[in-house]
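Participant: Only the shape, not the letters, is given here:
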C-alpha cells in the first residue's frame, strides 16, 4: 500500500531533479503529489546571496497563504533567475516554493499546510551527496544550512518522515569514511539502484542547470564511470556506488546533526547565526563574500585563446588520471562566473568542442 507524500528537495537547486527521480522510482511505496524546494541557486544563476522567498516572484500560483506553486510562467524579480520555473516543466507534479524567512518554525508550518492542501501524510526528505548526515564538525562540510533547516522542519512538522540519500559523495563534501560511518550509525538501508531509464527525461536539463551533484547522479545512473574534477579542485570517482539510494533514520540524523540546533528557530537570520556560531561562518556568508568578484566577471567574453587554454588544462587533467571536468569547473577555470558569461562559454564550447561536451561533463 502506498503512502501519499510530499517530497522535500532538501538543498534546493538540483535536489529537485533527484526528488522527482526518486518519486517515480519509489512509486510502489509513495504516491508523491508535490515537490517542495527552496529557490536557492548558485550565484552564477542568481547573484543575490541566500534563498529567495515568496515576495521575490511574480506569477506564483497560490494554494494557501503558506503554499505557493512555481510554474513555467513564474518569474524571479530583480537580477538573475531561478532554476525552479524551467524545472517545473520536468518534474511531473506541482513544484512548491519553500520560504525559510520564518526559520524552521516557518518551514514546518509550510509543510503542514501543503500536506493538508494536497492530502499527504508523509514527507520524503531527499538529499544528493550525503551532507545532510553531517554532524557539523567535518572539515569538508561547506553548505549545511539548507539541508539542516529542511530536516529540522520535517521533524518539527509532526508528519510521517523518510530520509533518502542518493549519489553518496557526489557533492564532494564528506569523505567516504565519514559517509560510511554515518550510514552505519543511522541504520541505512538500500532502497533502490538508479538506471538510465530513471533519468532520461532530465538529460537536456544539464545543458543549462549548474548543479554538479545532481548532474553527476544522472551521469552515474546513465552508466558513465570515471574520475571527475569539480569546482574548487575536488576529485570525485563515479562508481556503481553512486547509483544506490539509501533510506536513513531521519530522527537519528536530526538528533545528531546541525538540524538539532535549528529546530527552535523562528527566522532565517537566527538559523544562520546558529550555524555561524557552530562553524564560524554560514553558507550565505560565503556567498556574500563572493558577490563583488562575481559582478566583475558577468561581462566576460571569450578571449582568442580561451578554447586553447581549456584544451591545455583538460590535457593536463587527463594526464593526472581525470576523465572529465564538470562544465561548472570549466566555467570556473575560464572566469565565466556570471549567468551571461556561462551561457556564452557553453555555446562556444558546443560549437568548437562538441565531442568534449557531455553535459554536465566536459570530457578530458
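Facilitator: That came through fine. Just so we're clear, the structure is a prediction, and the values are computed from it rather than from any experiment. Numbers count the residues shown, from 1 in each chain.
Participant: contacts and neighbour counts: CA atoms only from here.
Facilitator: Noted.
Participant: those helices in the stretch 151-300 of the chain, which residues are they?
Facilitator: Taking DSSP state H, counting those that start in this stretch as the test, the helices found in the stretch 151-300 of the chain are 176-185, 196-199, 213-221, 250-255, 259-262, 268-279, 283-297.
Participant: adding another structure so you can compare the two:
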C-alpha cells in the first residue's frame, strides 16, 4: 500500500507532502516522500542543493536513490532539515540528487517506482511556480520545480500533479494560475495541519507555513522574504488542485528544455538562457554578501522597539501578518537567530502569535 509523493521544490514542499498524505490517506502507511535537500541559506550556508556526498549516514534504497534517516547528518559547513524531518515525521524521506541533470532525476524516479511499486504517485508543489512559463517578472526559483516536472514527464507511470496553496510562494499570483488549475482535490483544515504543527515551529518554509495558517482560518496579507513581498491569504489559499501534467510540461519552457540534461550545470545554463537567471547564482551572491554582514545582537529591549516600528510601518501597508524569517531579516539578525527571536517574541508578547505566523496587531 506504499504511496509516493514527489516534493517538487524540496524544502517546504516536503513538509506539505506530509500534511497532504495525512489529510488524504489518514492512518494508512505513511508515504515515501522524494525530495531535494535544498534549504534556505539560514539553514544551509552552502548555495544550491545537497547530494548524497554531502551527508553521512544515508541508506541506499536503489542503485541511484538514498534514504535520509533521522541518524543522517549533513557534512559541515552544509546544513539540511531532512534528518530532523525524518526524526519528527513518520514518513520515509528519499533524496533527489540533481547532480546528473534531468536524466539523472528521471533514473532515480524510475528506480524508486520499480522498487516501491506504489499505489499512487503525486507530484506536489506549494504555490504553483511549477506552472511558470519562465518569463514571469515575479518568478524567483523555477529550477528545482522544472527539474522534477521534466523527470516526471519522462517516467512511464501515472503521476498526478497537485498544486497546493495557489500563489502562496509569491512566484505567480493566484489569478495567473486560475486557468491552469483543475479540480479541487482537498481544502486543508486545522485538523489537517496538526500533524506538521511541531515541524513548523522550527522549519523555515514561508509558503508551507502560510498554507498551514490559512488551514487554521488565518486571512489577510502576509509579508514575506527579505524583500517584504505581500501575499494575500484567502479562502483559496488552503486548497489543493489537480493540474494536467502534460499541460504543465507544455507551458513550462525550462522543464522542456532541460529534459536531456546530464549535469546540474547544464540545467543552470538553460535556466539563465530561458528565465534570465539561476536561483543558485542568487544564493551564491547572497552567501557572499552575508559573509560580510555582522548580525545585530539579539537584545530583547532593542528588538521590541524595532519590532514596534516595523509593525507600525507594516500596518500602513495593509499587512496583517508576517513570517519569522521576514522578521529575522527586518531586524538585521542572522538566520541562526531566528529560533531565538521566535522564542523571545512569543514569551514577551504571546497574543500576536498566529502559529506559525506573527500577526501585526491593530494600532493601539
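Facilitator: Cool, the structure landed. The structure displayed is predicted, hence computed values, not measured ones.
Participant: Grab the longest strand from the second structure for me.
Facilitator: Across the second structure, the longest stretch assigned as strand under DSSP state E is strand 120-126.
Participant: my bad, should have said the first structure
Facilitator: Max-length strand for the first structure by DSSP E is strand 30-38.
Participant: Next, the angle strand 122-128 makes with that strand.
Facilitator: 60 degrees (axes from the mean of the first three to the mean of the last three CA atoms, to 10 degrees).
Participant: Now tell me what touches strand 30-38 of the first structure from outside.
Facilitator: 2-13, 16, 19-20, 23, 51-52, 93-100, 118, 120 (CA atoms under 8 Å, 6 or more residues apart in numbering).
Participant: Look at the aligned partner of residue 270 of the second structure in the first structure and say how many residues are nearby.
Facilitator: Aligned counterpart of residue 270 of the second structure in the first structure: residue 274 (TM-score structural alignment). Counted by other CA atoms under 10 Å, the residues lying close to residue 274 of the first structure total 19.
Participant: One more: residue 244 of the first structure?
Facilitator: 20.
Participant: which position in the second structure aligns with it?
Facilitator: Per TM-score structural alignment, the equivalent position to residue 244 of the first structure in the second structure is residue 239.
Participant: List the contacts of that match.
Facilitator: Per CA under 8 Å, 6+ apart, neighbours of residue 239 of the second structure: 164-166, 184-188.
Participant: For the match of residue 270 of the second structure, list the residues it contacts.
Facilitator: 261-262.
Participant: just residue 70 of the first structure next, same as before
Facilitator: 59-61, 84-85, 88, 94-97.
Participant: do that again at 10 Å, thanks
Facilitator: 36-37, 39, 57-62, 84-88, 94-97 (CA atoms under 10 Å, 6 or more residues apart in numbering).
Participant: Buried among these? Make that a PyMOL selection.
Facilitator: This is the PyMOL syntax for the buried subset of the contacts of residue 70 of the first structure, where burial follows 16 or more other CA atoms under 10 Å:
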select buried, resi 36+37+39+57+60+84+85+86+87+88+94+95+96+97
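Participant: Of the contacts of residue 70 of the first structure, which belong to helices?
Facilitator: Taking DSSP state H, the ones among those that sit in helices are 84-87.
Participant: Most tightly packed of the helices of the stretch 151-300 of the first structure?
Facilitator: Ranked by mean neighbour count under mean count of other CA atoms under 10 Å, the helices of the stretch 151-300 of the first structure are led by helix 213-221, which reaches a mean of 26.
Participant: who does it touch, helix- and strand-wise?
Facilitator: helix 15-25, strand 122-128, strand 160-166, helix 196-199, strand 235-238, strand 244-248, strand 324-326, strand 361-363 (3 or more CA pairs under 10 Å, 6 or more residues apart in numbering; DSSP states H and E).
Participant: could you say what helices and strands the third one packs with?
Facilitator: By that I understand strand 160-166 of the first structure. On a contact count with 3+ CA pairs under 10 Å, 6+ apart, strand 160-166 of the first structure meets strand 3-9, helix 15-25, strand 122-128, helix 145-157, strand 189-193, helix 213-221, strand 244-248, helix 250-255.
Participant: Please produce CSV containing the ones you listed, extended by distance to residue 295 of the first structure.
Facilitator: Formatted as CSV, those follow (distance: least, CA to CA, whole Å):
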stretch, distance to residue 295 of the first structure
strand 3-9, 29
helix 15-25, 26
strand 122-128, 29
helix 145-157, 24
strand 189-193, 41
helix 213-221, 25
strand 244-248, 38
helix 250-255, 37
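Participant: closest one to residue 280 of the first structure among the ones you listed?
Facilitator: Nearest to residue 280 of the first structure among those is helix 145-157 (12.8 Å), distances taken as CA to CA.
Participant: so where in the second structure does that closest one end up aligned?
Facilitator: Aligned using TM-score structural alignment, helix 145-157 of the first structure spans residues 143-155 in the second structure.
Participant: can you check stretch 324-334 of the first structure too?
Facilitator: With TM-score structural alignment as the criterion, stretch 324-334 of the first structure aligns to 321-331.
Participant: cool, and stretch 209-224 of the first structure?
Facilitator: The aligned range for stretch 209-224 of the first structure is 203-218, by TM-score structural alignment.
Participant: sorry, back to before: quick one: the match of residue 244 of the first structure and residue 190 of the second structure, what's the gap?
Facilitator: Noted for residue 239 of the second structure: a distance of 13 Å to residue 190 of the second structure, by CA to CA, to the nearest Å.
Participant: Pull up the overlap in contacts between those two.
Facilitator: 214-215.
Participant: Now for the equivalent of residue 188 of the second structure over in the first structure: which residues touch it?
Facilitator: By TM-score structural alignment, residue 188 of the second structure lines up with residue 194 in the first structure. Counting by CA under 10 Å, 6+ apart, residue 194 of the first structure touches 21-22, 25, 166-167, 217-218, 220-223, 240, 242-245.
Participant: rerun that using 6 Å as the cut-off
Facilitator: Residue 194 of the first structure makes contact with 221, 243, according to CA atoms under 6 Å, 6 or more residues apart in numbering.
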